[in-house]
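> Let's see this in three dimensions:
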Amino acid sequence: MDNTSEVVSAARHPIAVTRRTMLMAGAGLAVMAGFSRAGAQDVSGEIVLLNWFGGSDFDQIQQLQKAFVAAHTGVTFKNVTLTGTGDQRGAIRTALLGGQAADLLINAWPAFRKELASAGLLRDLGSLWDDAKLGENLADIWKAQGSSDGVLYGITHTYGDRSALYYSKAVFAKAGVAEPTTWEEFLATFPKLRAINVTPIALGAKVWSHGEFFETLLLRTAGTEATAKLAAHGISWTDPVVKATFLKWRELIEAGAFGDISVALASDDGMMTDNVLKLGTYGSHLIGPWTNGYAKSTLHLNEGIDYSIYQFPALGEGHDDTSSIDAIEYVALSSGANPTAADAFLAWLTTADAANIIAKAGKASPSNKVDTALYGPVLKIAVENVAKSKLQFVLGDLLPGDLVDEYRVQLQKFLLDPSDAGIDAVMAAIEAKAATAY
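So this is what the prediction gives:
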């Protein structure tokens, strides 16, 4: 495979970019020709991917590229990889505003997709969906998921359960605890875990992953409709359902679930994943589906034997059939020089060949052509949980860039001061930012 890589340094944190600035950056970028099924086998040339993944995630991306090149020998890939930590939207903005051209971008944030589309930086993929008959491989829900304001911009290639907690089977066995299914059972595991010097719950609050608890607790407290309204600022951040969510989260803090909060604030999601699955110093971790691939390929653990997952425990508030999900998509940039090959790759991502590569890597494919027998035991649990749930996209990825930064900072402040006054101050601060963010 002729595959080159390039690393681009970018700002660690998101930068403020006005819509007018983004429009200026996108001015003059031509919208390229669409996909032709007849020419799918004849595509050639270089496909440039703007990438921000690393580790096992990037390994899987390269596996897909290698398989596509094997079927389309005239194609090569160039991966322009951004450097940075945490939320990568700022790094992507910096690269695009700096003139970085690419055919494809991997995106995880619906709000960011809308921002880029509004700035004229994305190509409409509606004709690709129709011409390549992608609806034969993907359900309409995935077309809706990849759309902003009714226009298709993203092709989902994997999705995951964000209301699942990962744990070490050996640690649970040593503590004598089973997977909790109710809030009361959840709280009852804490003293047993502490008795073997294990902090019950891992919380990486340094950058973004502390939001996972607020977001699933919000779903289980108020349901999908209220969560969707909050994401769109249809209700205020000072609404009683937000207060109720913080109060429920406070119960965990008061129960000593997270141990020393200063340690949580100094730790990111990767550190806490290692603490749970590798070191066994923490009991459970509410974190995304990429953890499964990381546990298998990087930590070399046996899926379903060394570790497993359980769905967030039931609160009994009438919304326990809800789950938070995420999705990773490819969007096509207007600056790309090879839209024909890029579209052929996007269409191929929905086929059985691509879906099965994704499944073998420990991730769920949205394609109905995937061989589900390839799913490991942990992934099967996650897929089944998603299938039977009322779903809501992860809240943090739906919020505009400036708002999500303030949201995460204020959640950190809550962890430091979960008093009634502290909660009121946090809600007021997020609402003040939301009032100017939409």
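> drop to CA atoms for contacts and neighbour counts, all remaining ones
Fine.
> Now do the strands for this protein: every range, in order, please.
In the chain, the strands defined using DSSP state E lie at 3-9, 45-51, 75-83, 104-107, 147-148, 151-152, 154-161, 164-168, 199-202, 282-286, 307-311, 322-332, 390-393.
> Tell me which residue lies nearest the centroid of the chain.
Closest to where the C-alpha atoms of the chain average out (Cα atoms, centre = their mean) is residue 326, at 4.5 Å.
> on that earlier part again, winner for burial among the strands of the chain?
Counting by mean count of other Cα atoms under 10 Å, strand 282-286 has the highest mean neighbour count of these, with a mean of 28.
> mind checking how far that strand is from the chain centre?
Put simply, strand 282-286 sits 18 Å off its chain's centre (Cα atoms, centre = their mean, to the nearest Å).
> on contacts alone, who are the packing partners of that strand?
strand 164-168, strand 199-202, helix 269-274 (3 or more Cα pairs under 8 Å, 6 or more residues apart in numbering; DSSP states H and E).
> so which of those comes closest to residue 286?
Among the helices and strands packed on strand 282-286, strand 164-168 comes nearest to residue 286, with 4.2 Å by Cα to Cα.
> Next, the angle strand 307-311 makes with the closest one.
Put simply, strand 164-168 runs at 150 degrees to strand 307-311, going by axes from the mean of the first three to the mean of the last three Cα atoms, to 10 degrees.
> Centre of the chain to strand 164-168, how far?
Strand 164-168 has its C-alpha centroid displaced from the chain centroid by 17 Å (Cα atoms, centre = their mean).
> Could you check the angle that strand makes with strand 282-286?
Angle of strand 164-168 versus strand 282-286, following the same axes, to 10 degrees, is 150 degrees.
> And this one, please, so the two structures can be compared:
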Amino acid sequence: MRGGGTLRIGAVTAVAVLMAAGCGGGSHTDIGPSHTPSAAGDGLSLPNLAGQKIEVAAVWTGPEQENFGKVLKEFEKRTGATVIFVPAQDPIVNFLGTKIAGGSPPDVALLPQVGAIRQAVAQKWLKPLGPEARAQLAKNYAKGWQDLGAVDGTPYGVYFKAANKSLVWYNTAAFENAGASEPKTWKEFLATADTISASGVTPVSVGGADGWTLTDWFENVYLSQAGPEKYDRLAKHTIPWTDPSVTRALTTLAELFGKPALLAGGTDGALQTEFPVSVTQTFTGGDRAKAAMVFEGDFSAVNIAQTGAEIGKDAKVFPFPAVGDGGTAPVVTGGDAAVALKDGRAAQALLTFLASPAAARIWAGEGGFLSPNKGLDKAAYPNDVQREIAAALIGAGDDFRFDMSDQMPQSFGGTPGKGEWKALQDFLKNPKDIAGTQARLEAEAAKAYKG
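Modelled structure (predicted):
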């Protein structure tokens, strides 16, 4: 996260069960027929777009795609437009490049990396926000979130969806049987892992097949241990990956990754486990599950719900532990920004809508969603825990940090099998090779930033 400090939340003890129904595949999803524009009584003014079609691309699937579809359906009702959802592949910048080269870019896309916004602007793909979208952005977003969607002072993106990526979810039955309690520090976290291991359950599930989960592990340790100033500098590559602060963070991670017995399936198993499975295997089988804890964001609740575990009873969550002497518990936040790839009032109208509380309210009520929109009434969230997370995010104002890898060039921080993702997967495989990992990270980062 980028800003002037570290966002913190209190201990989180429950999250409501979230909708887990998926939605069909295919190259396009028609959100529904056009509707007569209607006034919603919330003061938001949108143009009449009857007869117009708008394509929106995002990498969302399953429950995320379904709930975003409800947001788009409301836009249809208000404008008369027909919205078509275009499923995109990750990395989305490559997907968009292919679409643009073929002369068929979508009107709007949701970009999950700050670096992707900068790259798209450098390629002259994006259109700046129009006056109506800018007005909603200025009214509803802290300056820090506005800046994340801007390049050289020009606003391009609206951060519609955010995520808290600093939570550790745990199987309550496994904890109770082991006599374990929620740790607050990294030292306590490792001791808890040993306690659970002694009870006969593997303590930690790691989704190492998805490199982005490993960047989140690193970023949480690094932010807590090195502090926000160093975090910002490493994100901008104004200090190298060979810096001693990176050495310390990798050494800390190796205290866990270097003990295969603490990882579900061992090292090889962790490297073959994708994120969704890393969550579900932690909550399938009660106290005999394959793992007792899994680290990842608030969005993990969707996967937990798929196991039938009752969130708040069978599954609970605590903040990522503070690392090092005097370290504070970190919160790393990610987000998805809506950007326009086509001129015209249709794309701008959708961005204006997505910057409004009216759009955020729809998905917030479905769960599995966190909005940086300060105009959104917290009562829109379905439970007290999500309201607490949202209040902490909004209350932080500009005082927050954004996912580091998402701020970097996508070739380094956001591409499967390459850059930071690959280097950290290699590190998980051989956590003793700290110097070699740093050298590879620096070589890849230097190449990406130069490009």
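> what's the TM-score here?
Superposed pair, TM-score by TM-score structural alignment, normalised by the length of structure 1: 0.83. Supporting alignment: 398 aligned residues with a Cα RMSD of 2.6 Å.
> quick revisit: distance to residue 256 of structure 1 for the strands of structure 1 - can I get that in a markdown table?
Shown next, in a markdown table, are the strands of structure 1 (distance: least, Cα to Cα, whole Å):
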| stretch | distance to residue 256 of structure 1 |
| --- | --- |
| strand 3-9 | 40 |
| strand 45-51 | 39 |
| strand 75-83 | 36 |
| strand 104-107 | 36 |
| strand 147-148 | 41 |
| strand 151-152 | 45 |
| strand 154-161 | 26 |
| strand 164-168 | 17 |
| strand 199-202 | 8 |
| strand 282-286 | 12 |
| strand 307-311 | 20 |
| strand 322-332 | 25 |
| strand 390-393 | 28 |
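> nearest to residue 264 of structure 1, of those strands?
strand 199-202 (7.6 Å).
> State the span of structure 2 onto which the closest one is aligned.
Alignment of strand 199-202 of structure 1 against structure 2: residues 202-205, by TM-score structural alignment.
> So what's the residue count around the corresponding residue of structure 1 for residue 146 of structure 2?
Structural alignment (TM-score structural alignment) places residue 146 of structure 2 against residue 143 in structure 1. By the measure other Cα atoms under 10 Å, the count of residues near residue 143 of structure 1 is 20.
> residues in contact with the nearest residue to residue 143 of structure 1 once chain neighbours are set aside?
Nearest residue to residue 143 of structure 1, sequence neighbours excluded (Cα to Cα, 6 or more residues apart in numbering): residue 152, at 6.7 Å. Contacts for residue 152 of structure 1 (Cα atoms under 8 Å, 6 or more residues apart in numbering) come out as 124, 125, 126, 143, 144, 146.
> Swap in 6 Å and give it another go.
Residues near residue 152 of structure 1 by Cα atoms under 6 Å, 6 or more residues apart in numbering: 124, 125, 126, 146.
> picking up where we left off before, identify whichever of the strands of structure 1 lies nearest to residue 24 of structure 1.
Smallest distance to residue 24 of structure 1 across those (Cα to Cα): 18.6 Å, for strand 322-332.
> Might you quantify the distance of that closest one from its chain's geometric centre?
On Cα atoms, centre = their mean, the centre of strand 322-332 of structure 1 falls 6 Å from the chain's centre.
> In structure 2, what stretch matches it?
Strand 322-332 of structure 1 corresponds to residues 330-340 in structure 2, going by TM-score structural alignment.
> How about the equivalent of residue 231 of structure 1 over in structure 2: what's its closest non-neighbour residue?
Residue pairing (TM-score structural alignment): residue 231 of structure 1 is matched to residue 235 of structure 2. In space, and not counting its chain neighbours, residue 235 of structure 2 is closest to residue 404: 5.4 Å by Cα to Cα, 6+ apart.
> Return the distance of that neighbour relative to residue 218 of structure 2.
In this view, residue 404 of structure 2 and residue 218 of structure 2 are 10 Å apart by Cα to Cα, to the nearest Å.
> Looking at those two, which is more packed in?
Neighbour count, other Cα under 10 Å: between residue 404 of structure 2 and residue 218, residue 404 has more, with 27 against 19.
> counterpart of the more buried one in structure 1?
So residue 404 of structure 2 corresponds to residue 395, using TM-score structural alignment.
> before we move on, back to that, can you name the residues that contact the residue nearest to the centre of structure 1?
By Cα under 6 Å, 6+ apart, the residues touching residue 326 of structure 1 are 159, 160, 393, 394.
> between those, which is nearest residue 387 of structure 1?
For the contacts of residue 326 of structure 1, the nearest to residue 387 of structure 1 is residue 160 (10.8 Å; Cα to Cα).
> Alignment lookup: the closest one to structure 2.
Match for residue 160 of structure 1 (TM-score structural alignment): residue 163.
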